[in-house]
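Q: Here you go, sequence then predicted model.
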Amino acid sequence: MTIRILQPEDAEQYVALRLEALQLNPEAFLTTYEEMMQDQNMRETWKARLSPSPDAFTMGAFWDGSLAGVCTLIRESHRKLRHKASVVAVYFTPAHRGKGGAKQLLSRLIEKARELEGLEQLSLTVASNNEPARQLYLSLGFTRYGTEKNALKHEGVYQDEDYMAMRLFP
């Protein structure tokens, strides 16, 4: 497995993985498959979004050259919030789950986050009933600090979300 920050030229593989994620695990994402498919310039949109910056980047895990997992870090832009960043859009293909790749990928993202000057805290949300993901985040040092009931509603079904955070320098 190879882990690295994605670049614009990875957009094709990223889009395919993102569409898979939205189809297989729609309850885990704010965006729906249908919403993403409405973007007539989807590949160009994602080429632009995958241009890494000090405030936002996407890490990818590759198995045999194929993108198998992703996670994104987005730093807060307001001066009073610059010490925080969010981890979003975490996904691993079902074929590669349970092999430790997601933990390696997120560990690498945490390492990169620690290199960012002034960044002190990471936060994320996770579906309350997604026990494998919750356990993964806990094993990496995240702690749960709240739950939002009915946070998402997809096809008439509500989904609670746990709020989790970790201090980068405890």
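A: Yep, it's here.
Q: C-alpha from now on. contacts and neighbour counts both.
A: OK.
Q: Just the helices from the chain, written as ranges.
A: Applying DSSP state H to the chain gives helices spanning 11-24, 33-37, 42-49, 101-114, 131-139.
Q: With G60 as the reference, name the closest of those.
A: G60 lies closest to helix 101-114 among these, at 7.2 Å (CA to CA).
Q: Give me the packing partners of the closest one, helices and strands only.
A: strand 56-63, strand 66-75 (3 or more CA pairs under 8 Å, 6 or more residues apart in numbering; DSSP states H and E).
Q: Tabulate the ones you listed (JSON lines), appending mean neighbour count and distance to H154.
A: Putting these into JSON lines (neighbours: other CA atoms under 10 Å; distance: least, CA to CA, whole Å) gives the following:
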{"stretch": "strand 56-63", "mean neighbour count": "21", "distance to H154": "26"}
{"stretch": "strand 66-75", "mean neighbour count": "22", "distance to H154": "22"}
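Q: next up, a second structure to put side by side with the first:
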Amino acid sequence: MEIRKLQSSDAVKYFVLRLEALQTNPEAFASSYEEESKNTPEIYQNRLEGDFSYTFGAFEQEELIGVASLVLEQKNKIKHRANIYGVYVTPEKRGLGVARKIMGVSIKKARQLEGVEQIHLTVTASNEPAKKLYQSLGFKTYGIEKNALKVENTYFDEELMVLFI
């Protein structure tokens, strides 16, 4: 397995995996399949070329099996913060350490960036495997957002987590 920063040439693979993520685990993402399926791979190409975000992917024989995005804050008062969004591993590859490796690369990158002091993320409060992973990497819960997401008629709480680096 190879972990690397996605390039604009990976946009189609990223788009396909992103739509899979939104269909497989709609409770884990603020975006919906219905919204993002209207996008084009070019939109993802632009995201992957951004100056203030790094999307890392896990590849197994050229197949993209997992992703996470590290996004830097741009406002002066919060430039010391970065966020991790969109962590996803395709179901048949879960439990093999893929997310841990992607998160490790993301955290390492954040530590290399001048001025970044903390990394924030949110996780669905009922997602115990993800919470255990993040806790094992040093993230601490600092709050719960009740009813943060509503998927159809079901509400999901999100845990707000931070890692001071």
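A: Ah, there it is. On a predicted model such as this, the values are computed, not experimentally measured, just so you know.
Q: still on that earlier bit, can you add distance to E9 of the first structure and give the helices and strands packed on helix 101-114 of the first structure back as a markdown table?
A: Listed next are these as a markdown table, based on distance: least, CA to CA, whole Å:
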| stretch | distance to E9 of the first structure |
| --- | --- |
| strand 56-63 | 13 |
| strand 66-75 | 12 |
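Q: L109 of the first structure: which of those strands is closest?
A: The nearest among these, by CA to CA, is strand 56-63 at 6.7 Å.
Q: Which part of the second structure matches that closest one?
A: On the second structure, the counterpart of strand 56-63 of the first structure by TM-score structural alignment is residues 53-60.
Q: which residues sit against that stretch?
A: Contact with stretch 53-60 of the second structure is made by 1-6, 47-48, 64-72, 98, 102, 105-106, as judged by CA atoms under 8 Å, 6 or more residues apart in numbering.
Q: Which one, of the helices and strands packed on helix 101-114 of the first structure, ends up nearest to R167 of the first structure?
A: Of these, nearest to R167 of the first structure by CA to CA is strand 66-75, at 14.2 Å.
Q: Superpose on the second structure and give me the mean offset of the closest one.
A: Superposed on the second structure, strand 66-75 of the first structure shows a mean distance of 0.5 Å to its aligned residues (mean CA distance after the TM-score superposition for the first structure).
Q: any residues touching that strand, and which ones?
A: Against strand 66-75 of the first structure from outside (CA under 8 Å, 6+ apart): 13-14, 17, 55-62, 82, 84-93, 96, 101-102, 105-106, 109.
Q: quick one: contacts for K146 of the second structure?
A: Contacts for K146 of the second structure (CA under 8 Å, 6+ apart) come out as F156, D157, E158.
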